[in-house]
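Asks: Sharing a model prediction with you, sequence too.
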Amino acid sequence: MTSAELESARAGDESAFASLIAPFRRELHVHCYRIVGSVDDADEVMQEVLLAAWQGLPGFEGRSSLRTWLYRIATTRSLNMRREQGRRPRPAPPPPFELPAPGDRFELGNLQPYPEVLLSELDPAARAVARETIELAFVVALQRMPPRQTAVLILCDVLAFTAAEAADMLSISSTAVKGLLQRARSAKPSPAPRVNSTGYLELARQFADAFSRDDVDAVLALLTDECWLAMPPAVESYVGRDAVGDFLRASASGRPGGSYTLLPVQAGGRPAFVCYLQGRARGLMVIEPSLDGHRIESIMRFLDDRLHRHYGTPDTLP
C-alpha cells in the first residue's frame, strides 16, 4: 500500500480501492468463514465488509494498520451474521425416502465446508495456516462456541493478534478477552491426522468405491464403532455403526434414481466428493478420519444442490 494509493481511494477512486483491498480479500473471506461456518454466508459478509470499508475509508486515520482495521470490520460483520443465522436457518429438503429413527440431532443447519481450491490465492505461509483452520472438525467446534469466544480464539490463536488488539476490535476489555480465550481453548478439538498420507487417501478411495456401489457392508467396514453421520441442513444424525448402517440401507433401497457417482474434491481440509445422481449434482459429502487415521470417524452429507459450484465442478455429468 502506498500513501498515494490510499489517498486516491479516499478520494473515491474505485480502482485504487480495489488495489488497496486486493491483498486482503481472500484471507478476510477465510476469516469470515471461520466465524460463520458457511461459504455462502461468508460471501454475503464480504460484500458488507467491502461496502463498509469503501464508505469508512475517508475516516481511516491510520492509528492501526489497514489490515487490522479491515479485520475489525470483518469480525463485527461476521458476528452480526452469526446472530442472523439463528433467525433464518436454512430449510432442509424433504427426504426422498423414509428415514429410520435418528439417534441424535445435528443443530448446525448453516454449516458448509470450505473449498480448498480457494486457498490457492493465498501465499504459501498463509495457505498452510488456513488449511489447518478450515478443517471441518475445527469449524464445527467454532460454531458450537458462543460467538465472541469463536472470534477471540481466531483473532488471538489463529491470526496472532494481541489480546489488546482483539479487545479493541470487539470493544471489550483485555481481561474479558483473556477469559473468553481460556474457555475457547478448552473447547478446541484434538488435532486430526494429515490427510495427504497414502493410507488415508487409499481409505477415501475405498469409501468412494463402496459408497458409489451402495455396498453398505463395505462402507461400514471402514468406519469406527463411534462413527456418526449428519446431513446439514437437516437435523437428523445417526451415531454408531449400526445406526449409520440402517440409514445407508434405507437410502440405497428407497432412493429414486439409482446409485451416486462421486467426484473427488478437497473440502474443509478433508477428502470430499461432489455427489451426482442421474448425472446431476446433488450436494457434497466430506469424510473425517479417526485420530489414528486408520478408519473414518464421520460422514457429513451436505444437502445443498448448489454447493458444488464453489468447487468448480459441473452441474451435470455426461
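Replies: Ah, there it is. Numbers count the residues shown, from 1 in each chain.

Asks: all contacts plus neighbour counts: C-alpha atoms, from now on.
Replies: Noted.

Asks: where along this protein do the strands fall?
Replies: Using DSSP state E, the strands of the chain run over 104-105, 223-230, 236-239, 260-267, 270-277, 280-289, 296-302.

Asks: want to throw the ones you listed into TSV with distance to residue 73 and mean neighbour count?
Replies: Output for these, formatted as TSV (distance: least, CA to CA, whole Å; neighbours: other CA atoms under 10 Å):
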stretch	distance to residue 73	mean neighbour count
strand 104-105	34	14
strand 223-230	33	20
strand 236-239	35	21
strand 260-267	27	20
strand 270-277	30	23
strand 280-289	31	23
strand 296-302	30	22
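
Asks: got another, please set it beside the one above:
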Amino acid sequence: MTGDLITRVRNGDGEAFRELTDPYRRELHVHCYRILGSMQDAEDALQETLVSAWQGLDGFQERSSVRTWLYRIATNRCLKALRSAGRRPQTGGPVPGFDPPEPTRLGKVEWLEPYPDILLANRVDTAPGPGQRYEAKESISLAFVTAVQLLPPRQRAVLILRDVLEFPTREVAHIMDTTEQSVAGALKRARTTLRQRPSPSAVPEPPPSNSAAERELVIRFTRAFEVGDVDGLVALLTDDVWLTMPPLPLEYQGRDLAARFHAAVTFRRGRTYRLAATRANGQPAFGMYVPDPEAGVCHANGLMVLTLAGSRIRAMTRFEKEVLRSFRLPLTLPYPAEAGRSAEA
C-alpha cells in the first residue's frame, strides 16, 4: 500500500502525498515543539518538513520507514532553525506598566509557548516499550519542555528521539546523520544534565486529569483568582511554588514572593478577572480576561497554565494573550451580569 502511494506521489499526486504524510503530521508537530519550545516555530518547521518531503521523495530509497524518513527531515529542519541567528527574543529590559518585586532569578527560556491539549488528542506519538523513560504526559509538560530547551541542540534532539520516542540508537544515528557512538555520548550528557532537575519521585503526583480532585482544585483556584483573593490563592500553592511569565524573564519562587507579586501586579488597583478553562501541555489552563465596565466586555489578558502536585499548585506560568488563538479562545468575553448588577447597586 505504501509503495503504491509513493509511486503516485512521485508521479505528482498531491492527494497521495497527503494520504502518505497525514498519519504523522500531529506527532511531527509535537516533535518540533519539544525541540523548539514554540508553537509558531514548530508550525514553521512542520511546513518546511512537508515541503522538503514533497520535493525530495525521489531521494527516498525506502531503506527506512516513511515515519523515520519524516523524522529525519523534521529533526534537521529544527536543528537548522536553532542555528538561525536572532530567532530568540531579547526581553530582559525594564517591564513597562508596573513595578514588580525583585525576582528570584531571570529565566533563560523566554521563547517558551504553551501547547493546546486539543492538538494532542488521538495523536500517534510513541510505541511505548519497557525502556521508555518519559511517559507521554511528562514529555509534553512545561517543566520537561523548558528543561530540554537548556540542552545544546543536538543533545536535545537525541534525548527526545531516544528517551521520548524510543527510536533505536541505530535509527537515531541515521536521523542525525552521525555515528551510534556519537548518539550514545550525546545521550549520556543530556541525561546527566536533566538529572540535575528535582526528582519526580520527590514531588507529589498531580491528580489525574479531569478527576474530582483536579476539578476541586481548579474550582478553588478560579474562585480566588477571579475576585483577587491573594490569601485564598496563596493557600493553594506549595511552599516552593514557581511563578514564571515568558517572554518576560522574571521568575519568582516561594509563597511569600508569589503573594507579593500577585498583590503588586496581578491584582493591582483592585483588578479582577474572568477565567475560561482549557488545557495546555496536559495541565489545567485558563484564558484570563479583565472586565471593562465602560465597554461592557472582558478583554483578553493572557493564558495561565498550572502545574499541580498533590492537592497544591507548584507552578503558575503566564503567557501573553497572543497564544489564545491556538486554544480557540476569543479576545473578548461578555461582561459578567453579576458585575453589572453590583455596579447598578
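Replies: Everything's here; your move. Just so it is clear, the model here is predicted, and its values are computed rather than measured.

Asks: Can I get the strands of structure 1 in TSV including distance to residue 41 of structure 1?
Replies: TSV is the format used below for the strands of structure 1 (distance: least, CA to CA, whole Å):
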stretch	distance to residue 41 of structure 1
strand 104-105	22
strand 223-230	20
strand 236-239	22
strand 260-267	16
strand 270-277	20
strand 280-289	17
strand 296-302	15
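
Asks: so which of those strands gets nearest residue 192 of structure 1?
Replies: The closest of the strands of structure 1 to residue 192 of structure 1 is strand 280-289. By CA to CA, the value is 7.2 Å.

Asks: Could you measure from the nearest residue to residue 143 of structure 1 once chain neighbours are set aside over to residue 114 of structure 1?
Replies: Closest residue to residue 143 of structure 1 apart from its sequence neighbours, by CA to CA, 6 or more residues apart in numbering: residue 37 at 6.6 Å. Noted for residue 37 of structure 1: a distance of 8 Å to residue 114 of structure 1, by CA to CA, to the nearest Å.

Asks: quick one: buried residues of stretch 56-69 of structure 1?
Replies: Residues 57, 66, 68, 69 are the ones in stretch 56-69 of structure 1 that count as buried (16 or more other CA atoms under 10 Å).

Asks: So which of these sit within helices?
Replies: Cross-referencing those against helices under DSSP state H gives 66, 68, 69.

Asks: quick check, nearest of these to residue 190 of structure 1?
Replies: residue 68 (29.1 Å).

Asks: what sits against the closest one?
Replies: Contacts for residue 68 of structure 1 (CA atoms under 8 Å, 6 or more residues apart in numbering) come out as none.

Asks: Check residue 231 of structure 1 too.
Replies: 237, 300, 301, 302, 303.

Asks: That one pairs with which position in structure 2?
Replies: Counting by TM-score structural alignment, residue 231 of structure 1 corresponds to residue 245 in structure 2.

Asks: Leaving out the residues flanking it, which one is nearest to its match?
Replies: Spatial nearest neighbour of residue 245 of structure 2, excluding adjacent residues (CA to CA, 6+ apart): residue 318 at 4.5 Å.

Asks: ok, now how distant is the aligned partner of that neighbour in structure 1 from residue 199 of structure 1?
Replies: For residue 318 of structure 2, the aligned position in structure 1 is residue 301, judged by TM-score structural alignment. As judged by CA to CA, residue 301 of structure 1 and residue 199 of structure 1 stand 23 Å apart.

Asks: one step back: now, which of the ones in helices among the buried residues of stretch 56-69 of structure 1 sits nearest residue 289 of structure 1?
Replies: For these, the residue nearest residue 289 of structure 1 by CA to CA is residue 68; the value is 35.3 Å.

Asks: aligned partner of that closest one in structure 2?
Replies: Correspondence of residue 68 of structure 1 to structure 2, assessed by TM-score structural alignment: residue 68.

Asks: The spatially most central residue of structure 2: what's it in contact with?
Replies: Centroid-nearest residue in structure 2, with CA atoms, centre = their mean: residue 114, separated by 3.5 Å. Listed by CA under 8 Å, 6+ apart, the contact partners of residue 114 of structure 2 are 38, 39, 142, 280, 281, 319, 323.

Asks: Filter those down to the ones also in contact in structure 1.
Replies: Here is what carries over to structure 1 from the contacts of residue 114 of structure 2, by both residues aligned by TM-score structural alignment, their matches' CA atoms under 8 Å: 38, 39, 142, 280, 281.
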